[in-house]
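# the amino acid sequence is not available; the structure is as follows:
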């Protein structure tokens, strides 16, 4: 299966306890007896929460598969081997794991640090939580193939040129968790790239120079267990040349400080996301000399679906009501799939929303930032309404960009069926956790199934995607941009984006982004340094995790977390027939 030997990959924090166990595929009946000893089960629960709960639960598929029937339908010996060292099992040619790898395009890291007794304790805890088969009745009427039309290659080819590799920040893939590229406009434009491990770099002649290391500024900073935790996003204030203000989001340990947005004490807090304003003393010198001011922090049920985007509208001009207002994308924190959908299903919470604030204002509840008068809920009379909400109903709004004709574009990573792009609109509700794309989902049942929309749904109840694809094509939309450069004229007006899991690169026409329709998607063929290439094949079995960036002169770049490589788009055209 592999053309080269397996190398160490994936951060240990990418906790795939069982690599995509699709139990229905295997007619296996395990007869192993698992211990019911209370101390062992307690230990197993502790180990499960530390190593497994970020990707797995007993309700439905999440980042990893549901474990509701794992120990009742899979052999104990096989489970132990997979937990101990899944890459080794895969390299041996194991038929079950090979088939699952082909289906899911990734594999979990080895857990060789776990002793045999610890693995047995984990399995005992999992066995205690096995569910009855009666849950299958919840799938009656489910749509088995939500979007049957396949995404095709229609002749477009993109040429990439390798530029440089980011400094290594992890011992295993992803070697550098580079996550966002941003140009700081000024007398001389400057390019910055962030690494989730806590470092903001300035790129100077393809050299990676540390501009800010948040690990040194915030002792409670954490970047584990991966899954987009760490330095989530950054943005420079539009008046940066005058005020020297930089904004970041990052994760800290649970209960590092009292959160401004929190839920019932009976629900576990796994970590906190924090928005910080940094005053830079001399922006012309790096590393920056900074003084930080916290704007707010929010509790999260799990490490997933956090605060992966902050941004300012680049089209807003001084004097516009929009100028200087910051948008903040906040996911559901895994609340829905962990059994707490009430946390993220209304404007009474900040989760599953895009917030809009004035970072220089003071009329928020904590007095550290402002709530714009133009916000859709700014004048709400209910004390429970979160007036910062601009729009809501997202599982994971991981990227927010604007097209040159003024469309606000919000990508939303789905559960187990649909990836989507939405047109941002003040006050809109995009449906989560009751909708996934243009389908119904049950947040209190099996969230790995979707159902047709009800015929009698009020037309204005939810706002649906302007583009979507299902998990036959990819697992996680990586976000993108409408090209505005000049070097590649055939790329003008096209929204280019990626899928994180399988590394495919797609395009859709910005002209087709109209509410009420779903834009046509095409796959782009890649050529890297004059050789046909495929990001999945280049990085297999690691997840390639490619992302699109915009650099100097609005030219487009691609970077891959698996190996930290940065590429520039140097050509785009149709192949000759």
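Great, that's in hand. The structure presented is a predicted model; accordingly, all values stated were derived computationally and were not measured.
# please make it C-alpha for all contacts and neighbour counts, starting now.
Will do.
# for stretch 421-430, how far is the first residue from the last?
Stretch 421-430 has its terminal residues 11 Å apart, counting by Cα to Cα, to the nearest Å.
# mind listing what's buried along it?
421, 422, 423, 424, 425, 428, 429, 430 (16 or more other Cα atoms under 10 Å).
# what sits against the residue lying closest to residue 154 once chain neighbours are set aside?
In space, and not counting its chain neighbours, residue 154 is closest to residue 522: 6.5 Å by Cα to Cα, 6 or more residues apart in numbering. Contacts for residue 522 (Cα atoms under 8 Å, 6 or more residues apart in numbering) come out as 151, 152, 153, 154, 506, 507, 508.
# can you check which helix is longest in this structure?
Ranked by residue count and defined by DSSP state H, the top helix of the chain is helix 76-91.
# packing partners of that helix?
Contact here means 3 or more Cα pairs under 8 Å, 6 or more residues apart in numbering; DSSP states H and E; on that basis helix 76-91 packs against helix 95-104, helix 116-128.
# for it, buried residues please.
So for helix 76-91, counting by 16+ other Cα under 10 Å, buried means 76, 79, 80, 81, 82, 83, 84, 85, 86, 87, 89, 90.
# possible to save the residues you listed as JSON lines with distance to residue 535?
Below are those laid out as JSON lines (distance: Cα to Cα, whole Å):
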{"residue": "76", "distance to residue 535": "35"}
{"residue": "79", "distance to residue 535": "30"}
{"residue": "80", "distance to residue 535": "31"}
{"residue": "81", "distance to residue 535": "29"}
{"residue": "82", "distance to residue 535": "26"}
{"residue": "83", "distance to residue 535": "27"}
{"residue": "84", "distance to residue 535": "28"}
{"residue": "85", "distance to residue 535": "24"}
{"residue": "86", "distance to residue 535": "22"}
{"residue": "87", "distance to residue 535": "19"}
{"residue": "89", "distance to residue 535": "23"}
{"residue": "90", "distance to residue 535": "20"}
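# check it against this one:
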């Protein structure tokens, strides 16, 4: 439940409530909440699916400690706000308006939760009796003073196609990536719940049914779980090879990378190689093998991106090497910052680079390139290309081969980094160009101390505060039109769109822009409907056309550049 502009999850209102709620007269708060065992168990399942990304009942994480909340705030208020927060803003509810003033972004409605669902959720929450710590509001200030100006650019978009619905409630389809098979005009797109589709004309046809091939595939809880990413080998036409990353429940198989047994294993990320017998076929038939399996303690910040360098030519050092963006897996939020801050000794919080055709890894299933920065170094993981990332969810290159990654921040700052081999990018001690304490309150950031604490951090070329966006996701560098030479990117949650000319390095100026649908200017949030999370993604075809995608309705829109 991570959101912004239509923000994250229940955490925002819960934090506000615990600080400003007044005890009403009358019956004792929480006396109406059932403690039937079956209802508590049902509520636990709902909490794990909907809330646990941001909350627990022990510490402040992305959101606050929720312990004791149901003993502080009236049940009907909590349930009503969960179902339809915008109604509270419209009614000028004091709590809701204070929330909006502090965080600048309303949370979306969870109208799909039924009354029994809400009752069960409160029953589970009510089993945690100790009142949550009273956390003082941070000063309502801008750490980055410069606001984002509207460039005035408006781009017409038109609906291209819609993926088949894989659920009955939004998001109707969970796409994260749409790109062509190298050397072809075949356009491929994933649904995290299902597999990979090929877009033929404007019709998606199922190419790989991952759900049938992997009986342990899970695509919830969490927005990033399931088939997180895919990448086709640059020699696919000759070798038929492509790669996927997907999630399975913890304990599904023995991992290649794990951690201390004092931290639970909630999920595993699995990297798989597929070999299509007939590369020209529109339906996968062939073999597959597992390359890598990694434990994580939550559903967050896993193997969000697979990519080959599209600018590398055959015979060059980078050709055919697979890049993998792997976050901290939620280890820092659960009090294990040492797993994330590993200085290249482990795979967490890193961008990895492997040779999928090699076999010199510890498990003998893939290769570690000798040109990698930590190759052969004692105590280092040779797969690591760069480290110090919370959630490197998008890896991309410009037209001349410069390498970049977006990194989603904790509470305040979103980043775009230029990636260089062997560099450390700050997490979990930095969020943008600010310090954080990974062992304390994650909501606080501080100016850098003199000498940078001796960490030798490489800082982002773009950093943006959460009053502008909540979760950054990059699109592509544009080759033509009014945005030519610019990178387009946006906010996953609200769908707010931005562009910047990276020729202005080291600090490109950021501008916002908007779309037009049938000649009418609108935001993506307006397009998908009030209260919905946009869940913005971008795609690109072999001709260079760029697409905007939203999981809400599973629709793909083509930009008229």
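Structure's in. What do you need? This is a predicted model, so every value here is computed, not measured.
# what's the TM-score once they're superposed?
Scored against TM-score structural alignment, normalised by the length of the second structure, the superposed chains reach a TM-score of 0.89; 543 aligned residues with a Cα RMSD of 2.9 Å.
# returning to what we had before: distance of the residue nearest to residue 154 of the first structure relative to residue 484 of the first structure?
For residue 522 of the first structure, the distance to residue 484 of the first structure - Cα to Cα - is 19 Å.
# all helices of the stretch 201-350 of the second structure, in order?
210-213, 236-239, 337-340 (DSSP state H, counting those that start in this stretch).
# buried deepest among the ones you listed, which one?
Comparing those by mean neighbour count (mean count of other Cα atoms under 10 Å), helix 337-340 comes out on top with a mean of 20.
# how big is the offset of the helix or strand just after it relative to the first structure?
Later in the chain than helix 337-340 of the second structure, the nearest helix or strand by DSSP states H and E is strand 350-354. Comparing strand 350-354 of the second structure with its match in the first structure after superposition yields a mean distance of 0.5 Å (mean Cα distance after the TM-score superposition for the first structure).
# Provide the aligned range in the first structure for strand 350-354 of the second structure.
Aligned by TM-score structural alignment, strand 350-354 of the second structure falls on residues 353-357 of the first structure.
# which helix of the second structure spans the most residues?
Per DSSP H, the second structure has its longest helix at helix 37-50.
# which other helices and strands does that one contact?
Against helix 37-50 of the second structure (3+ Cα pairs under 8 Å, 6+ apart) you get helix 115-125.
# alignment lookup: residue 551 of the first structure to the second structure.
Residue 551 of the first structure maps onto residue 541 in the second structure, by TM-score structural alignment.
# circling back: the buried residues of helix 76-91 of the first structure: which two are farthest apart?
Farthest pair in the buried residues of helix 76-91 of the first structure (Cα to Cα) is 76 and 87. Separation: 17.8 Å.
# check the offset of stretch 289-297 of the second structure from the chain's centre.
In this view, stretch 289-297 of the second structure has its centroid 18 Å away from the chain centroid, taken as Cα atoms, centre = their mean, to the nearest Å.
# residue 156 of the second structure matches what in the first structure?
That one, residue 156 of the second structure, aligns with residue 159 by TM-score structural alignment.
# does that match touch residue 529 like I think?
Yes. The criterion here is Cα atoms under 8 Å, and residue 159 of the first structure meets it with residue 529 at 7.4 Å.
# more neighbours, the two?
residue 159 (20 against 13; other Cα atoms under 10 Å).
# show me what contacts that one?
Applying Cα under 8 Å, 6+ apart, the residues near residue 159 of the first structure are 526, 527, 528, 529, 530, 569, 570, 571, 572.
# weed out the non-buried ones from those.
526, 527, 528, 569, 570, 571, 572.
# let me know the closest of these to residue 308 of the first structure.
residue 569 (24.5 Å).
# so how far is residue 451 of the second structure from the corresponding residue of the second structure for that closest one?
Aligned by TM-score structural alignment, residue 569 of the first structure pairs with residue 559 of the second structure. Distance of residue 559 of the second structure to residue 451 of the second structure, given as Cα to Cα: 45 Å.
# likewise for residue 437 of the second structure?
From residue 437 of the second structure to residue 451 of the second structure the distance is 17 Å (Cα to Cα).
# and these two? Which one has more around it.
Neighbours per residue, other Cα under 10 Å: of residue 437 of the second structure and residue 451, the larger number sits with residue 437, 16 against 8.
# what do we get in the first structure for the more buried one?
Using TM-score structural alignment, the partner of residue 437 of the second structure in the first structure is residue 442.
# its match against residue 432, yeah?
No. Contact criterion Cα under 8 Å: residue 442 of the first structure and residue 432 do not qualify, at 9.9 Å.
# can you report how many residues neighbour the residue lying closest to residue 79 of the second structure once chain neighbours are set aside?
Counting by Cα to Cα, 6+ apart, residue 79 of the second structure lies nearest to residue 118, which is 6.3 Å off, once chain neighbours are set aside. Residues within reach of residue 118 of the second structure, counting by other Cα under 10 Å, total 19.
# any idea how far residue 118 of the second structure lies from residue 437 of the second structure?
34 Å.
# please apply the same query to residue 292 of the second structure.
When residue 292 of the second structure is compared with residue 437 of the second structure (using Cα to Cα), they lie 31 Å apart.
# identify the residue of the first structure aligned to residue 261 of the second structure.
So residue 261 of the second structure corresponds to residue 265, using TM-score structural alignment.
# quick check: its match vs residue 85 of the first structure, distance?
37 Å.
# mind listing the strands for the stretch 251-400 of the second structure?
Remark: strands assigned in the stretch 251-400 of the second structure by DSSP state E, counting those that start in this stretch are 267-276, 286-296, 303-308, 322-326, 350-354, 384-387, 394-397.
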